[in-house]
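Student: just a sequence and a predicted model for now, questions to come.
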Amino acid sequence: MKKINVSIHPVGCSGIVCYVGDSISDETNDLVQVISRHIINKMGHKFTGVVPSYHSVTMFYDSITYSFFELKKEVETQILNLQTINLKQKKTIYEIPVCYGLQYGPDIENVMNHHHISMNEVIQMHQESLYRIYMIGFLPGFPYLGGLNRKLATPRLKKPKLVRQGAVGIAGDQTGIYPFESPGGWNIIGQTPVTIFSNNRDDTVLFQSGSFLRFKSINEIEYAEIEKSIKEGSFSLKKEVLEVDEN
């Protein structure tokens, strides 16, 4: 593993942020995921939450029990240990079914017109990519995905509107999925029947940052069938797990 250079700072009176870099890249996010998992494994009992993002890891703690300087020193030691530990990670790839088109994706024409391409080309390019989940935010369960074909990068809508649960959208050079109905300014090109966030499940969020998504185009009949199987509790999201050596 390469030498890991980090910068650690306080966040308010009960948080620590560990900056791994200052850019959005696969290499930086790989290190973020490695550090996040290692901190949870070695120090998880000392933190109330560990949140990885594009290029940083934020850790929250009880300021009555621990001090910033105490935890900073231990985090630095754990990261130093990573320089010599051989780690392997599992690369989890989820397949998300999406019904594209005007009924389910009212803004797909924006993408078509912006790039002067057909609807079929938008659909084909969108489902060809393998998308990395860089982080989860701004809504609970909302995955920020990297890997969008640059030929599909499209500016946000000038005026946000109400977006349906499961809406799949494009904003700039990113794509994402709305976990529930919400105001939004992304160009909606399709919709998935899969419920990616639910308080009624043990796994409230189906996937985590560091995992990957693929989109699979489905028709309206398949959409209705999946929606029915979800209500009946018989639906199982397809996923593939690969071992990846990080060295």
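Tutor: Happy to help now that I have it.

Student: drop to CA atoms for contacts and neighbour counts, all remaining ones
Tutor: OK.

Student: so where do the helices sit in this structure?
Tutor: With DSSP state H as the criterion, the chain has helices at 26-43, 68-81, 108-115, 119-128, 220-232.

Student: closest one to Leu242 among these?
Tutor: Among the helices of the chain, the nearest to Leu242 by C-alpha to C-alpha is helix 26-43 (15.0 Å).

Student: which helices and strands does that closest one pack with?
Tutor: strand 49-52, strand 56-60, helix 68-81 (3 or more C-alpha pairs under 8 Å, 6 or more residues apart in numbering; DSSP states H and E).

Student: dropping in the other structure now:
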Amino acid sequence: MRELRGARVGEEAGDTAGENLIMRRAVRGVWPHLPVLLIGSIAVCAGAAIATLIAPGLTPVSVLVIALLVIPPFAALIAVANGIVVRGDATVRQWGGSLIRSGWRAVTVAVPPVVALALLLTAVEVWRISGQSWVLVPLGVAATVSAIGVLGLTAALPLALERPGLRGTALWLSALFLVAKRPLSFIAVACLAGMGIWAATAWTASLLLLLPAPVALVASAAVWTSAARLGLAAPKE
């Protein structure tokens, strides 16, 4: 947490003013930044569409393909969300710069949960084919690690893009620290993404265009409101 403490600009731990400022920026920043949010969302959906064409279905291979094609544009969208909630401003140019500079780093950040999900799907397939009860042990472990990894990733991406000094183990420990302290904030991100995907599957795929930007904003707001609440970092007016 040293890097986060070094970036602290709030007045004191538990300062609700920083949290309130972040939430106001997240809500009020949608309309003035709608063009860049739409561009970012379209890029994410385009990556998802290409990934679906290359590796349809939900398989270990499709998870890896999605990681390569969806995470870079989503990370650029997270960078836009960070700009909105932390500094109150974001531009298309900043989105493009983040896509070029941070896309590959975002993929490396996502390696732990992506590998865990791929192993989980592999274990599910082995159990389906063999029916062996012992397979439930690695399946359960993979499911647990995947769940923790996905929640951790919702914190790790905003942190990695806003705090370049946080890398590797330090980054993931910081992300999991925030998740452990305020789990409901990050569960809300996963629930929002899951409900959006379900709605798009049940009704119309065009709803997916409306999903990436809210997920990115909620994820960024979850990270920085949690950091502000813990007195680690808070934005200024």
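Tutor: Nice, I can see it. For clarity, every value in this text was computed on a predicted model and none was experimentally measured.

Student: so after superposing, what's the score?
Tutor: Put the two chains on top of each other and the TM-score (TM-score structural alignment, normalised by the length of structure 2) is 0.27; 98 aligned residues with a C-alpha RMSD of 5.2 Å.

Student: related to what we said a few turns ago, make JSON lines out of the helices of structure 1 and add distance to Phe60 of structure 1 and mean neighbour count.
Tutor: JSON lines is the format used below for the helices of structure 1 (distance: least, C-alpha to C-alpha, whole Å; neighbours: other C-alpha atoms under 10 Å):
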{"stretch": "helix 26-43", "distance to Phe60 of structure 1": "12", "mean neighbour count": "18"}
{"stretch": "helix 68-81", "distance to Phe60 of structure 1": "10", "mean neighbour count": "15"}
{"stretch": "helix 108-115", "distance to Phe60 of structure 1": "40", "mean neighbour count": "18"}
{"stretch": "helix 119-128", "distance to Phe60 of structure 1": "36", "mean neighbour count": "17"}
{"stretch": "helix 220-232", "distance to Phe60 of structure 1": "35", "mean neighbour count": "14"}
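
Student: and of those, who's closest to Asn187 of structure 1?
Tutor: helix 108-115 (6.8 Å).

Student: and the angle for the closest one with helix 119-128?
Tutor: Here helix 108-115 of structure 1 runs at an angle of 100 degrees relative to helix 119-128 (axes from the mean of the first three to the mean of the last three C-alpha atoms, to 10 degrees).

Student: to Pro183 of structure 1, which of the helices of structure 1 lies closest?
Tutor: Nearest to Pro183 of structure 1 among the helices of structure 1 is helix 108-115 (17.6 Å), distances taken as C-alpha to C-alpha.

Student: following the longest helix along structure 2, which helix or strand shows up next?
Tutor: Ranked by residue count, the top helix of structure 2 under DSSP H comes out as helix 136-162. Where DSSP states H and E defines the elements, the next helix or strand beyond helix 136-162 of structure 2 is helix 168-181.

Student: elements contacting that next one?
Tutor: helix 136-162, helix 212-229.

Student: now do the last one: which elements does it pack against?
Tutor: In other words, helix 212-229 of structure 2. helix 16-28, helix 34-54, helix 60-82, helix 136-162, helix 168-181, helix 183-202.

Student: rewinding a little: could I get the helices of structure 1 as JSON lines with distance to Tyr134 of structure 1?
Tutor: Shown next, in JSON lines, are these (distance: least, C-alpha to C-alpha, whole Å):
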{"stretch": "helix 26-43", "distance to Tyr134 of structure 1": "7"}
{"stretch": "helix 68-81", "distance to Tyr134 of structure 1": "20"}
{"stretch": "helix 108-115", "distance to Tyr134 of structure 1": "23"}
{"stretch": "helix 119-128", "distance to Tyr134 of structure 1": "17"}
{"stretch": "helix 220-232", "distance to Tyr134 of structure 1": "27"}
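
Student: looking at the ones you listed, which is closest to Ile177 of structure 1?
Tutor: Minimum separation from Ile177 of structure 1 across these (C-alpha to C-alpha) falls at helix 119-128, 13.0 Å.

Student: counting by contacts, list what the closest one packs against.
Tutor: So helix 119-128 of structure 1, by 3+ C-alpha pairs under 8 Å, 6+ apart, packs with helix 108-115, strand 212-217.

Student: let me see the residues that make contact with the last one.
Tutor: When contacts are defined by C-alpha atoms under 8 Å, 6 or more residues apart in numbering, strand 212-217 of structure 1 is touched by residues 91-100, 123, 126-133.

Student: quick one: that strand to helix 220-232, angle?
Tutor: Using the same axes, to 10 degrees: strand 212-217 of structure 1 against helix 220-232 is 130 degrees.

Student: pick out the residue nearest the middle of structure 2.
Tutor: Thr154 (3.4 Å; C-alpha atoms, centre = their mean).
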